[in-house]
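Peer 1: give me coordinates for this.
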Amino acid sequence: MNLASSQKTNGGALATLVLVFFFWGFIAASNSIFIPFCKTFFNLTQFESQLIGTAFYGAYFIGSLVLYIISEARGKDLLNKIGYKKGIILGLVISIVGALLMIPAVSNENLQPIEQHVAKVQKLKKDQKVTTADKAVTLKKEETGYSITVANNAEGQPHIANTAITSNLNEPFHVAEKDKSGKLTATFSDNKVSAIVQALKGEQIAFGNFPFILLALFIIALGFSLQQTCAQPFALMLGDPATGATRLNLGGSVNSFGTTVGPIIVSFFLFGTVSSSVEGTSVSSIKTLYMIVAGVFALVAIIFAVSKLPDGKNDTAFEKAPKASRSLMWLTGLVIAIILIGQFTEVSKLALLIAIIVGVVAILFASNGAAVKNPEGWGAMKYPQLIYGMIGIFVYVGVEVTIDNNFGALLHIPGYLTAEGLDESQISRYVSLYWGSLMIGRWTGAISVFNLSATGKKIATIVVPFIAFAVVLYVNRLNGSDVSDLYGYVVCIAIIIAAFFYGQDKPVKTLLTVSLLATAAMLIGIFTNGIVSVYAFIAGGLCCSVIWSCVFALGVAGLGKYTSQGSAFLIMMILGGAVIPPFQGVLGDFSSIGMHRSYYVAAAGFAFLAFLALKLRGVLKAQGLDFDQQIEKSH
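Peer 2: Modelled structure (predicted):
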């Protein structure tokens, strides 16, 4: 490997690289605020709002796959030819293009007359809404019939006095019992939808630019996929190889901090402060943020371009696996075909998403089955632990993302946490705590990197999680949030600390323990309401914090010369973050299920990961590998 001549860590280069780590987490977590905001602003269903995550995480799969297929076709690693340094620069440029595209995407709102969209209103499902561009009128689907809510101001008065509206209502306009805003509301039956919508002639609703926003996010994440592929090995080159793990740990810690502050900062750009209302807010409010992101990425790219850092090339042989490549292409083709079917037919979205999930699993198992019979050309896919690891990463990323991406919609439901439900401007502290929970776990998990005594490690394992929790509370207080309702979360932190001690850094034992805890947490969240339910769902983040490393380590165990290839295949399975959240979103759109009970998806995912821990242990033991036993002997 082309290492720097000096073994001393290049502090300036490392600081610049760590900034890139920060923005990966920042943008990914900020989607948690952007999703519920876009749902309201663009009048989307829960499924449609989850397409933000689909675009973002789908880009990781596409980017990793394209890079691998090109390398396969050339017979050598493409990044080895251009170097990790240039790869990072190219990734930054791609993300800059995406960030710049976001600016026109959010700057021009495509407004259309509401009377042209009677059919859309008629297709609303329970709790879905259509709100006019001036926020004067909201039409909402109720358990039976609809409700109309009108602002009691200059914009709303003409509608309150409009006999074409009032004559079709079940009751006179009145102030809702739990509404403190002074708005007037009334109900009307399903067969009055057309008359009510036509009576609102002159009002407009926002449409049109949401696909452009999805494209911009896809391109940003496409750049991220290249940056991440290059940045981690590049970080190892910025100093003594013996301290490489410490540099990666620093990058991971800063990445986790980015996920914690991202929701808070995006909420500030969209709404101002936590006391501000979503009403009157425009999607264009976020363009300044993406201008800053583009500027920072450009600055980092320039610093890397003019620096005297090593190119970052290695002499590792590229292991070709043409049959595995064809399998991945079949998988990609299946996903694209199902998406096209959904786009041009009326086939159930739920059925299509189930088909994708089943198809991914079936293709992976079929590939391994064929590889067992004839290993030639299959590369890493001939190892069953890799196949189980790929499915595990698919499920894990999907569950980690779906808990959070659907959380805003759950908090919005009246009676779940508050009587009125929270609007998009009020959820940032809960989203921040979820991602902060991953930071808490990762900071704690990184303790083993440092050469501490047994006693020092035990003390750090207890103290570090609470320090990280204090950081989460502090950054939320800076934004003006009242965090007093988060103090009780220390109970969840104490439980995960006990789980870490019980797991003893053993990957199978830790994976099984935290997966079972997470399953229990999801069930508690489903069967309760209020802050207990909120704590339970957020605690999923504490459990998720160590699952990636466990599944990854077990998935590449015993792969030998195929370890690098297996790692690439595992990273492709970030695809789960593009599939499972909209799957939960579709379930949440069904009135018979609703958002709260849709979290059975997360519970099932964690239960599967617990099963996976046992399955991987058996597969590896059959090959003479027992990581847990090796770690126990080393203690």
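Peer 1: switch to C-alpha atoms for all contacts and neighbour counts from now on
Peer 2: Fine.
Peer 1: can you give me the helices for the stretch 501-635 of the chain?
Peer 2: In order along the chain, the stretch 501-635 of the chain carries the following helices (DSSP state H, counting those that start in this stretch): 507-527, 530-555, 563-572, 576-589, 594-597, 600-622, 627-634.
Peer 1: mind giving me the packing neighbours of the first one?
Peer 2: By that I understand helix 507-527. helix 490-503, helix 530-555, helix 600-622, helix 627-634 (3 or more Cα pairs under 8 Å, 6 or more residues apart in numbering; DSSP states H and E).
Peer 1: most packed of these?
Peer 2: Each of these was scored by mean neighbour count; the highest is helix 530-555, a mean of 23, by mean count of other Cα atoms under 10 Å.
Peer 1: quick one, that one and helix 507-527 angle?
Peer 2: Comparing the axes of helix 530-555 and helix 507-527 via axes from the mean of the first three to the mean of the last three Cα atoms, to 10 degrees yields an angle of 160 degrees.
Peer 1: tell me what angle helix 530-555 forms with helix 627-634.
Peer 2: Using the same axes, to 10 degrees, helix 530-555 lies at 90 degrees relative to helix 627-634.
Peer 1: off-centre distance for helix 530-555?
Peer 2: Its chain's C-alpha centre and that of helix 530-555 lie 13 Å apart, by Cα atoms, centre = their mean, to the nearest Å.
Peer 1: one more, please, to line up against the first structure:
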Amino acid sequence: MNDKLKETNYPALYTLIVVFFFWGFIAAGNSIFIPFCKNYFHLDQFQSQLIDFAFYTAYYIGALLLFIFSTFSGKDIVGKWGYKKSIVYGLLFSALGAGAMIIAVEVNLYIGMLIGLFIVALGFSLQQTAANPFAVLLGDPRTGASRVNLGGAVNSFGTTIGPLVIGFALFGTFETISDTEIANLPLNKVIYLYIGVGLLFILAAALFHFSKKVPAGINNEPMESANKAKNMLIIMTILLLLMFVPVFLSYKSDTALQLEALSAQLAGTTDANTIAQLQNHITDLSHPLELQRMAWLFGALVVVVGCLILAYNKASKKPQGWGAMKYPQLVLGMLALFIYVGVEVAIGSNLGELLKLEEFGNLQSSEITPYISMYWGGMMIGRWAGAISAFEFSRSTKQILLVIVPLLAFALIIGVNTVAGFDMSHLYFFLACVAVQIIAFFLSKEKPVRTLIIFGTLGLLSMLIGLFSVGTTAIYAFLTGGLACSIMWGSIFSLSILGIGKYTEQGSAFLVMMILGGGIIPPIQGKLADIIGIHNSYILPLLGFVYIILFAFLARNFLKKQNIDTDNIQASASH
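Peer 2: I've put the predicted structure just below:
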């Protein structure tokens, strides 16, 4: 037996990790785009969160379409095309989305921007489906996790600088601009940004296509049958559409138009009695309308949870036709990943609106960039630390790096924001929260169940502290939500596919679909914020952390019944 490691194809790997950067750069930049668009287009919090809806729903739709087409053909479409060609197609599709974004900005159309982001993310969905297994293929399978983690580290660097670059493109400066001035800003820098991004997509596609160092990566393994799972996912998609359409249409209803007229009348009057009467009338009309919208959105959440629970119940009684969904850890993991991505995105995407409150600093949209960069940078801190376990270091070296790497990552976040001209002194003491995360790493001991319980508890406590406090304490608490989320993807993923054998590829595809949570949960929190206030709306991420902790216990119990030891596996730190 030859134990010599297969040599890593480094030129191909370095080309590949460019796409990991794109995913993080655009996704984190959305957190700056949301408050900007809210002021620029005069939107409510739910409407502004449609940026996340468009972006993350595209991941789900893309993965679902690939799964459906693969089911019909009997072979994995991405494997049939080859990972190299699939990434090229994905990059070109994202370039098409960048073009759509440029047109939408040129004509000043919000729905056009949403369509552009949707197309960009559809390309990302194809890229992500191919990139992770491709990274494993580019060297010895035994060191595959380290290459995926390297991609994750670059992805996280993209999430740190994305808010800075997109913030500059939107506001045209790093100086403070009042929210009332935003509506009059020219968007020419956004056009330049997406011209640049589109050209980078095309350049990366060309590098992949013409590089002789990048292998085709063709995989002709047959697709495992899962017709019942496919039908359930199609039904779930249709039901989700039926839940969201009434909400969208309600913004053009007679009541909504009447509210617009009353708001315009309110803005044009200075008489105290008239103002009071108009405000009362607006409240009487808007409250039942907002509750109706919330009911439909809550229905969307019920659809996802209900369909997955129904799949679990049916598959446990008659597993034939359900494919990977016959495994309880996979179905519960799909729900956990749905909630995790939703919570991760919702905390960051609603943060800008929270910071506008007087008790949170009364910040303008142009001033929130350092906080958004620190939140998504918290993901980088955790993922860089989590990536250490994938390398063959001695135990003592790992322990030293587990302290040094998070501190270096924190210094990098402070550094890039300082270079950009932001005063970061108000975030220096966030280092104490990073220290808590380092302790959590030592306690979790690289075990997925322990990791989820400990980091889930960290997230839960941070949301509680944030909800029951204000000012710097609450801001630090909500930012700590990013530190808690940073390491969860790999742990949930590993526990979900553990023990599912030949269904591992299919199970992985189902899990990637659950990025859908980033498109469903942030708009729900946005609408909740419209009703009970942005601060109180953080009850939703708190409940999300509760389920993630519950999943850790449930997964361990189900795996124990299958005679699988959860203490002897490690998790990838990235996604």
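Peer 1: TM between them?
Peer 2: For these two chains in superposition, a TM-score of 0.88 is obtained (TM-score structural alignment, normalised by the length of the second structure); 522 aligned residues with a Cα RMSD of 1.5 Å.
Peer 1: circling back to that earlier point, using TSV, lay out the helices and strands packed on helix 507-527 of the first structure together with distance to residue 308 of the first structure.
Peer 2: Below are those laid out as TSV (distance: least, Cα to Cα, whole Å):
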stretch	distance to residue 308 of the first structure
helix 490-503	42
helix 530-555	33
helix 600-622	44
helix 627-634	41
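Peer 1: among these, which is nearest residue 45 of the first structure?
Peer 2: Closest of these to residue 45 of the first structure is helix 600-622, at 18.2 Å (criterion: Cα to Cα).
Peer 1: which residues in the second structure does the closest one match up with?
Peer 2: When helix 600-622 of the first structure is aligned against the second structure using TM-score structural alignment, it corresponds to residues 539-561.
Peer 1: what does the matching stretch rub up against?
Peer 2: Contacts with stretch 539-561 of the second structure, where a contact means Cα atoms under 8 Å, 6 or more residues apart in numbering, come from 328-329, 332-333, 336, 339-340, 343, 346-347, 449-450, 452-453, 456-457, 459-460, 463-464, 467, 495-496, 498-499, 525, 565-566.
Peer 1: turn the buried ones among those into a named ChimeraX selection, would you?
Peer 2: Selecting in ChimeraX just the buried members of those, where the criterion is 16 or more other Cα atoms under 10 Å, is done with this command:
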select :328,329,332,333,336,339,340,343,346,347,449,450,452,453,456,457,459,460,463,464,467,495,496,498,499,525,566
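Peer 1: that older thread, figure out how far the match of helix 600-622 of the first structure is from the centre of its chain.
Peer 2: 19 Å.
Peer 1: same thing with stretch 13-32 of the second structure?
Peer 2: Its chain's C-alpha centre lies 12 Å from the corresponding centre of stretch 13-32 of the second structure when counted by Cα atoms, centre = their mean.
Peer 1: how about stretch 549-567 of the second structure?
Peer 2: Centroid separation for stretch 549-567 of the second structure versus its chain: 26 Å, with Cα atoms, centre = their mean.
Peer 1: cool, stretch 470-489 of the second structure as well?
Peer 2: Here the centre of mass of C-alpha atoms in stretch 470-489 of the second structure, compared against the chain's by Cα atoms, centre = their mean, lies 15 Å away.
Peer 1: which residues in the stretch 301-450 of the first structure form helices?
Peer 2: Taking DSSP H, counting those that start in this stretch, the helices of the stretch 301-450 of the first structure run over residues 322-344, 349-373, 384-405, 407-411, 428-445.
Peer 1: kindly reformat the ones you listed as TSV containing distance to residue 603 of the first structure.
Peer 2: Conversion of the helices of the stretch 301-450 of the first structure to TSV gives the following (distance: least, Cα to Cα, whole Å):
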stretch	distance to residue 603 of the first structure
helix 322-344	25
helix 349-373	16
helix 384-405	9
helix 407-411	14
helix 428-445	16
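Peer 1: point out the one among the helices and strands packed on helix 507-527 of the first structure that comes closest to residue 159 of the first structure.
Peer 2: Closest approach to residue 159 of the first structure among those (Cα to Cα): helix 530-555, 35.7 Å.
Peer 1: aligned partner of residue 503 of the second structure in the first structure?
Peer 2: By TM-score structural alignment, residue 503 of the second structure lines up with residue 562.
Peer 1: Three-state assignment for residue 9 of the first structure, please.
Peer 2: Following DSSP: H, G, I helix; E, B strand; the rest coil, we place residue 9 of the first structure in the coil state.
Peer 1: which one in the second structure is aligned with it?
Peer 2: Applying TM-score structural alignment, one finds that residue 9 of the first structure aligns to residue 8 in the second structure.
Peer 1: now for the helices of the stretch 501-635 of the first structure, which one comes closest to residue 375 of the first structure?
Peer 2: Distances from residue 375 of the first structure to each of the helices of the stretch 501-635 of the first structure were compared by Cα to Cα, and the smallest falls on helix 563-572, at 14.8 Å.
Peer 1: average offset between that closest one and the second structure?
Peer 2: Once fitted to the second structure, helix 563-572 of the first structure is off its aligned match by 0.7 Å on average (mean Cα distance after the TM-score superposition for the first structure).
Peer 1: helices or strands up against that helix?
Peer 2: Using 3+ Cα pairs under 8 Å, 6+ apart as the contact criterion, the neighbours of helix 563-572 of the first structure among helices and strands are helix 51-74, helix 384-405, helix 530-555.
Peer 1: those: which one's closest to residue 461 of the first structure?
Peer 2: Evaluated with Cα to Cα, these place helix 530-555 nearest to residue 461 of the first structure, the distance being 13.7 Å.
Peer 1: quick one: the closest one to the second structure mean distance?
Peer 2: The superposed helix 530-555 of the first structure is, by mean Cα distance after the TM-score superposition for the first structure, a mean 0.8 Å from where its aligned residues fall in the second structure.
Peer 1: which residues does the match of residue 503 of the second structure contact?
Peer 2: For residue 562 of the first structure, the contacting residues are 319, 379-380, taking Cα under 8 Å, 6+ apart as the criterion.
Peer 1: cutoff 6 Å now
Peer 2: Residue 562 of the first structure makes contact with residue 380, according to Cα atoms under 6 Å, 6 or more residues apart in numbering.
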